[in-house]
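Visitor: Got a predicted structure plus its sequence, pasted below:
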Amino acid sequence: MPRKVDTHQRRTRIADALMRVAAEQGLEAVSLRHVAAEAGVSAGMVQHYFRTKDEMMGFAMSVVRDRTQARVTEAIARLGAEPAPRLLLRTVITAILPLDEEARDVGRVALAFLAYTAVRPAAASALREDTAGMTAFIAGLLSVADPEPAAAGLLALMEGLGVYLLGGHYTAEQALAALDDQLDRLFP
């Protein structure tokens, strides 16, 4: 009797390999051959599950998004029922920021994906939706006169802190102090 193949599991294995290559060597090193070698599978298997590099990249971006969402969901669950908006925002943002090694690996890959989508508008549609959703979520928690620009500014701060953390320009303590300063301004 033939074995049943879990297509999603195999695609995720390949996406994990892509992310390891991207985290260690940058997206420029991502190729069908490199990803197959990192995953321990044949190039033919990678081609079976992903017709193009863009398709493989899109799936890997969705894996990163899902894992980040899971980390955020776990962090929020630890807050209990109906946390204060400031605490909820801080929790969400700190769950996303690359403050530990695992989050730094994901952050390096996410940053590489952001650069990848900058020159591929079709690949950027999912990221645009995520950004719009995150902006709306943040704006819904703010009680300022014009929440949309304030939410966009907080999201930009989070992204900038992420880049500075990844580059080693800020320590975790410096990044969290900057975040707390901005949250104190939004929640006096």
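Guide: Ah, there it is. Residues are numbered from 1 along each chain as shown.

Visitor: switch to C-alpha atoms for all contacts and neighbour counts from now on
Guide: Noted.

Visitor: So which bits of the top helix by length along the chain are buried?
Guide: Looking across the chain with DSSP state H, the single longest helix is helix 53-77. Neighbour counts over helix 53-77 (16 or more other Cα atoms under 10 Å) mark 56-61, 63-65, 68, 71-72, 75-76 as buried.

Visitor: Give me the helices and strands touching that helix, please.
Guide: Judged by 3 or more Cα pairs under 8 Å, 6 or more residues apart in numbering; DSSP states H and E, helix 53-77 is in contact with helix 7-25, helix 85-96, helix 101-118.

Visitor: now do 10 Å
Guide: Counting contacts by 3 or more Cα pairs under 10 Å, 6 or more residues apart in numbering; DSSP states H and E, helix 53-77 packs against helix 7-25, helix 32-39, helix 43-49, helix 85-96, helix 101-118, helix 125-141.

Visitor: now the angle from it to helix 101-118?
Guide: Between helix 53-77 and helix 101-118, the angle comes out at 140 degrees (axes from the mean of the first three to the mean of the last three Cα atoms, to 10 degrees).

Visitor: Which one of the helices and strands packed on helix 53-77 lies nearest to Ala177?
Guide: Smallest distance to Ala177 across those (Cα to Cα): 11.2 Å, for helix 85-96.

Visitor: here's the one I want to compare it with:
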Amino acid sequence: MALPRSVDHDERRAQIADALARVAARDGLHAVSMRSVAAEAGVSLRLVQYYFTSKQQLLVGALRRLEEQSNERWRERLSALDAPTPRDVLDAFLLEAIPTDGPSYAFYRVSSAFAALAMTNPALAAEPLAGGVGRLRSSIHEAFLEADRLGQVAPGVDLGVETDSLIALCNGLSTAVVIGHHTPERAVEVARYHLDRSFSSGQL
């Protein structure tokens, strides 16, 4: 008699989290429920409740999963280059941060919905999301610091302010893309224009 196949719990959680992301990206967060996610994932409601005891936990799990996938896509963009420069790192961030395809669109839809809920939900606002925001800022800031060490940053640029303003600009442009005020191409063009002004002429 064949033994039953052991359950990969991480795989199950990922399957359910991915289903939430698809529902949220396609129908909006208001359409997300434990039941709708179960139907999308093709599993029972009881199974979803086994891994995630509340919609809040489910949302956090999905956002962590999307963050991991986003970081992996960022790394893949850079791995395609022989010797990525600091500017390449920042440009890859722009292409991932702004919704330019299905995965980045889903990430933005879920993360912005999370932020909206956190405004009125103290428990959600306190969720650190595994330090994702801090790690993102650290990566961007380190790219600016390296560019500065190489003499590529324009004189007078405040690297901390530049880091925060680039992240904020991408967030705003992402909203404009999702609601149809900008195309992804135009949003990337605007972000690159802003980034160009931080670098010295001829050092892009």
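Guide: On my side now, so go ahead. As the structure is a computational prediction, the values presented were derived from the model and not from experiment.

Visitor: And the TM-score between these chains?
Guide: In this superposition the chains share a TM-score of 0.89, using TM-score structural alignment, normalised by the length of structure 1; 187 aligned residues with a Cα RMSD of 1.9 Å.

Visitor: okay, and the longest helix of structure 1 goes to which residues in structure 2?
Guide: Alignment of helix 53-77 of structure 1 against structure 2: residues 55-79, by TM-score structural alignment.

Visitor: Give me the mean distance between the matching stretch and structure 1.
Guide: Averaged over the aligned pairs, stretch 55-79 of structure 2 sits 0.9 Å from structure 1 after superposition, using mean Cα distance after the TM-score superposition for structure 1.

Visitor: Measure how far that stretch is from the centre of its chain, please.
Guide: From the chain centre to the centre of stretch 55-79 of structure 2 is a distance of 6 Å (Cα atoms, centre = their mean, to the nearest Å).

Visitor: Stretch 111-124 of structure 1 now?
Guide: Put simply, stretch 111-124 of structure 1 sits 13 Å off its chain's centre (Cα atoms, centre = their mean).

Visitor: Show the end-to-end separation of it, please.
Guide: 13 Å (Cα to Cα, to the nearest Å).

Visitor: So which residues make contact with it?
Guide: 19, 22-23, 26-28, 54-55, 57-58, 60-61, 64, 106-110, 125-128, 130, 159, 162-163, 166 (Cα atoms under 10 Å, 6 or more residues apart in numbering).

Visitor: which pair in the buried residues of helix 53-77 of structure 1 spans the largest distance?
Guide: Met56 and Ile76, at 30.3 Å, using Cα to Cα across the buried residues of helix 53-77 of structure 1.

Visitor: need the contact list for Met34 of structure 2.
Guide: 16, 20, 44-49, 52-55, 58.

Visitor: what's the neighbour count on Ala27 of structure 1?
Guide: I think there's a mix-up here, since residue 27 of structure 1 is Leu and not Ala. By other Cα atoms under 10 Å, the residues close to Leu27 of structure 1 number 20.

Visitor: if I line the two up, what does it land on in structure 2?
Guide: Match for Leu27 of structure 1 (TM-score structural alignment): Leu29.

Visitor: State whether that match and Leu58 are indeed in contact, as I suppose.
Guide: No. At 11.9 Å, Leu29 of structure 2 does not count as touching Leu58 under the criterion of Cα atoms under 10 Å.

Visitor: who touches both of those two?
Guide: The contact sets of Leu29 of structure 2 and Leu58 overlap at Leu20 (Cα under 10 Å, 6+ apart).

Visitor: just to revisit the earlier point, among the helices and strands packed on helix 53-77 of structure 1, single out whichever gets nearest to Leu176 of structure 1.
Guide: The closest of the helices and strands packed on helix 53-77 of structure 1 to Leu176 of structure 1 is helix 85-96. By Cα to Cα, the value is 7.9 Å.

Visitor: Cool, thanks, talk later.
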